[in-house]
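**Student:** structure for the following, please:
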Amino acid sequence: MEPFWNRPLSDRQLLTFMLAALFFHIIPFLMADVSYIDDHWISQYAHGSWLEQGRPLIKPIYQGLTFTAGAPNLFPLPLLIAITSMAFAMTRLVRHYFSTPSLLHALVPLPLFYNPFFLQNLSYQYDGPAMILSMATILYALTFTNSSALIKVLVPGLMIAIALSLYQPSLNVFLGLFCIELVRCLEQKKSCPATLKCLVTGWLQPGVGLVIYLVSVSVFINSGRDQFLPLNSHWGPEMIERLFFFSEKISLLFTTGSLSFGIPLLILALLGYGQILSASWKTAVGHSDKTWVATLGLLLPFALLLVIPGFSLLLKDFNPQARVLMGFSTLGVALFYLVHSVKTNRHYPFGLILIAPLVFMTSLSYAYGRVLVLQKELSTQVLYSLTYDLETQPRLKQISRFHFNGSPFENWLPAAEGTFRWMPVIKYILNANYLVMPQMLPRAGVTQIGLFTTKAPDLDKGFGAPLVDRRFYSIHVRDEEAYIVMKKIAEPEHYPWKQ
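**Tutor:** Prediction:
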């Protein structure tokens, strides 16, 4: 009797599995219910600066869902809608890869959503659903088919433009998945002209998408995200530095536990890739075709690695955050796909090894959700302490205007010290470089807070001793204005228990 994991799945069964897998992965975010960075000020004003950031389609989505001209916070409704759309797109991708997909085949596209670095994207209650919809749109663009070569370029190009209008780094996902398409061309032993046609189509699609996007959106962008790193003597060293930075952050995933399944997974994937190249080489006719197979086979692994950071490497305004590493998900899909391509004389269920990395990525999601809760608890405690001082200090009741100066906090979270030690990548993903932001104070009823619009004043000149001096902040008064200054914590996170 055939094992249940090898039995073909119907469209309904495949979609149900995808919905369940995606929903199971977002449960920690539903339970944590944490407003993450930009969410604080967007929810306060029910408005985001998405047009200026080059993501103009986010606002109409919230306007359509709320039947208003603004963007009231609807979490988790947008997230649930987004993962439903993503489930349909991933179901389509599985059908694109496998004619009669089984349960093990259905695991192949899951790294797109289970990508550990994508946890930071999912942390945003407002932008997170848009990022998911962007990636779902990319999957529809990749799997679109039509007999007309022109339509096969224009329609996916339009879809890519829509995806970029939701979140620009999703282009890296398309490029990574297109590398897998070229691997499939080699696997199907397509001729050199047929593979070249696929290559040209695959480059024209994002090219058309970029043109549509830039023509329609670039005039509104004023955040500096559309400027590229200048080509001068500093370009090479800067590029190397950025590559080393992301390499260091990605290496945080590799612990003793993850290597226990990561190394066998990589060996199987390399075996499958070697078999594909070998079979394609043997069927290639002529020296030129063999050269083409060898060249493509050597370049594709490097291309897959480069699309992990993708275009973020080229931007002048470098973004070092985990959320830009959406391309890492396509490396996972490639490894999973190659494991399934391994052929042996006897039938071995190599696909079962995919369960281990998926369990690992799921564990990261749930651990990260608990860390979000710990960070929220610490922020809430400091917020309440600050609010108490503002309400109980007699001198502060006479102040007409408060100014707020935050200090980089560098993920200081003692309660999560154990999690950070055993799962170091979570600290990078968290990116909690604040305890309290001025946008959080209205939640406690404080409304007269302003920002330092210029360089923070020198508190040693004309301010005297702080009126309030706490562990995490101090409050200084001069004339009729007060300055709230968040302190930079330099203490270690590790506090050993005394026996």
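**Student:** for the rest of this, base every contact and every neighbour count on C-alpha atoms.
**Tutor:** OK.
**Student:** contact partners for the residue nearest to residue 224 when sequence neighbours are not counted?
**Tutor:** Spatial nearest neighbour of residue 224, chain neighbours left out: residue 317 (6.7 Å); criterion: Cα to Cα, 6 or more residues apart in numbering. Residue 317 makes contacts with 224, 225, 227, 228, 229, as judged by Cα atoms under 8 Å, 6 or more residues apart in numbering.
**Student:** to compare against the first, here's the next sequence to fold:
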Amino acid sequence: MAVLAIMDHRLSRRDAWLLCCMAIGLHILPLVLADLAYIDDVWRSQLAGQLQDPGDSWTGQGRVLVDVLYSGLGFDKATPNIYPLPLLLAMVVAAKALSDLAFHYFEAPTGTALLVVLPLWYNPFFLQNLSYQYDGAAMALALAASVMAITQGARHRWGTGLAMVLVAAAASLYQISVNVFAGLCCIEVIRQVAAHAPLRQVVRQLARRLVQLLGGGLLYLLTGYRLIDVPRTALLPLDHAWPETLARRLLLAFEHVGLLVTTGTAWLFLILAGLAGATLVLRSWQVLRSARPVISRVALLALLWCSLVALMLLVPGISLLFDYYNQGARLLMGVGPAMVLVLLLAHERLAGLHGRLAWFTVIPLVFMLSFSYAYGRLLVAQKEMERVMTSSIAQAIQANPAVYDAKRFYILGHDSRQVWLPAGSGSFQAMPALRYVFAIAYQVLPEMMPRVGMTTFGSHPPLQKAQVLASSPQPQVDGKFFAIHRVGDVGYVLMKPIIDAEAFHK
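**Tutor:** Reported below is the predicted structural model:
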């Protein structure tokens, strides 16, 4: 009852912070319990930061503050895996950022105000970011820095300079997080117009936020960006195919977002879209009917709807402009601000009808929370699959005299073209977005083998699969998922294509 009383009355900043910590902790609990080394975590944990290729470092990717973060937490240049400590620390910082954003949006925030800002973290696609035991904490801090740039940039006398520093820091942790700041800037303009602010004030707000964004970007270009040495920063060529390529990428991004809409959730998204749309139409009508000059009314409407369009473009955001287009869910951090706007508008419409109706906004949060727990179960299933695969390979090598004395082993063909996880087939069918966010398209990696005592596995095989088969046509071990061939003193584990159906039929 005490919690309900707090949630129904104006929150103090401390109460809001604690409630955000609880909400975020509840959201990341399934990931922490799963404790799965996700993709890059496998080799980062194995090497503990003692990288042989400088291109694998965070600094070489322009994310210099990630190296600073883990050097500080590890008390050394090496970065041993200390998960989930970094994520828990980042959770506290992010909770503070979100609670401050609630106070920025509402003069007297109650529990429903927190529901409006939580989608920045609860964003289903952000789960892929949080899945990384190393990078997850850095991406969470980047999100927090982007949000703080909005709130601190409006509260202090030197807010513009502080916001620039925070934007640069966010980019130095994870460049895509700048989409979050830009998206929240669009919401700032929409809020100003909706609050009947004069055109001069709206333009001043827009100019201030643009200065913060561009200044932060310039500061990052002069610092972290100069350290990038990976070949993935080339921009998309400005040729005749540029508009078509952008349109195709944007459509693909929205198709991925559309995976959240199923027969079970369509009603929820329709209601939210209807409420948000009705609020926007009402505000636009109020601007048109106001006593302002015609030019001011037209300009305000243009700013309102252009900001809305910009917010939609920021769903994939700056990733659209790179020559190499990564379709990963972790790049869709821009979905968070879009969800915040929808809930902000829906909250306004519902609260205008009756204060208690604003609690309807808890339903989309419950859906996102359910999505997180379903995702956590998939991580557990994947962990079990990896354990079985690595143990099977180790046992096959140890039980066969023809291969166990090989001096070196390599795994070939360990990547598959699609996710294959029979234990998750039902979940994938019920929530199609889970497969896209999950995105693990392998059953075993060579870096996993030391976990079962096999320390002679390497990552850079001297021969390709065709060369191995030409030198050793008959395998020494032939199993369901792999075959082991030997060429001289080197053993090759050739993963077989998976042709079995994923779905389980009882």
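**Student:** next, the TM-score between them, please.
**Tutor:** Taking TM-score structural alignment, normalised by the length of structure 1 as the basis, the two superposed chains have a TM-score of 0.95; 495 aligned residues with a Cα RMSD of 2.0 Å.
**Student:** what residue in structure 2 is paired with the residue nearest to residue 224 of structure 1?
**Tutor:** With TM-score structural alignment as the criterion, residue 317 of structure 1 lines up with residue 324 in structure 2.
**Student:** and what about that match, helix, strand or coil?
**Tutor:** Here residue 324 of structure 2 is coil, with the state taken from DSSP: H, G, I helix; E, B strand; the rest coil.
**Student:** among the contacts of residue 317 of structure 1, name the buried ones.
**Tutor:** Buried residues within those, defined by neighbour count using 16 or more other Cα atoms under 10 Å: residue 225.
**Student:** which residue numbers in structure 2 go with the lengthiest helix in structure 1?
**Tutor:** In structure 1, assigned by DSSP state H, the helix with the most residues is helix 355-392. Using TM-score structural alignment, helix 355-392 of structure 1 corresponds to residues 362-399 of structure 2.
**Student:** chain center to that stretch: distance?
**Tutor:** From the chain centre to the centre of stretch 362-399 of structure 2 is a distance of 18 Å (Cα atoms, centre = their mean, to the nearest Å).
**Student:** buried stuff in that stretch?
**Tutor:** The neighbour-count check on stretch 362-399 of structure 2 (16+ other Cα under 10 Å) flags 362, 364-365, 368-369, 371-383, 385-387, 389-394, 396-397 as buried.
**Student:** what about the longest helix of structure 1, how far off from structure 2?
**Tutor:** Once fitted to structure 2, helix 355-392 of structure 1 is off its aligned match by 0.7 Å on average (mean Cα distance after the TM-score superposition for structure 1).
**Student:** need the next SSE after that helix, C-terminal direction.
**Tutor:** Moving toward the C-terminus from helix 355-392 of structure 1, the next helix or strand (DSSP states H and E) is strand 401-405.
**Student:** okay, buried residues for that next one please.
**Tutor:** Under the neighbour-count criterion of 16+ other Cα under 10 Å, strand 401-405 of structure 1 has 402, 403, 404, 405 buried.
**Student:** likewise for stretch 393-410 of structure 1?
**Tutor:** 396, 399, 402, 403, 404, 405, 406, 407, 409, 410.
**Student:** save those residues as CSV, and put in distance to residue 134 of structure 1 too.
**Tutor:** Below are the buried residues of stretch 393-410 of structure 1 laid out as CSV (distance: Cα to Cα, whole Å):
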residue, distance to residue 134 of structure 1
396, 47
399, 46
402, 40
403, 38
404, 35
405, 35
406, 32
407, 33
409, 31
410, 30
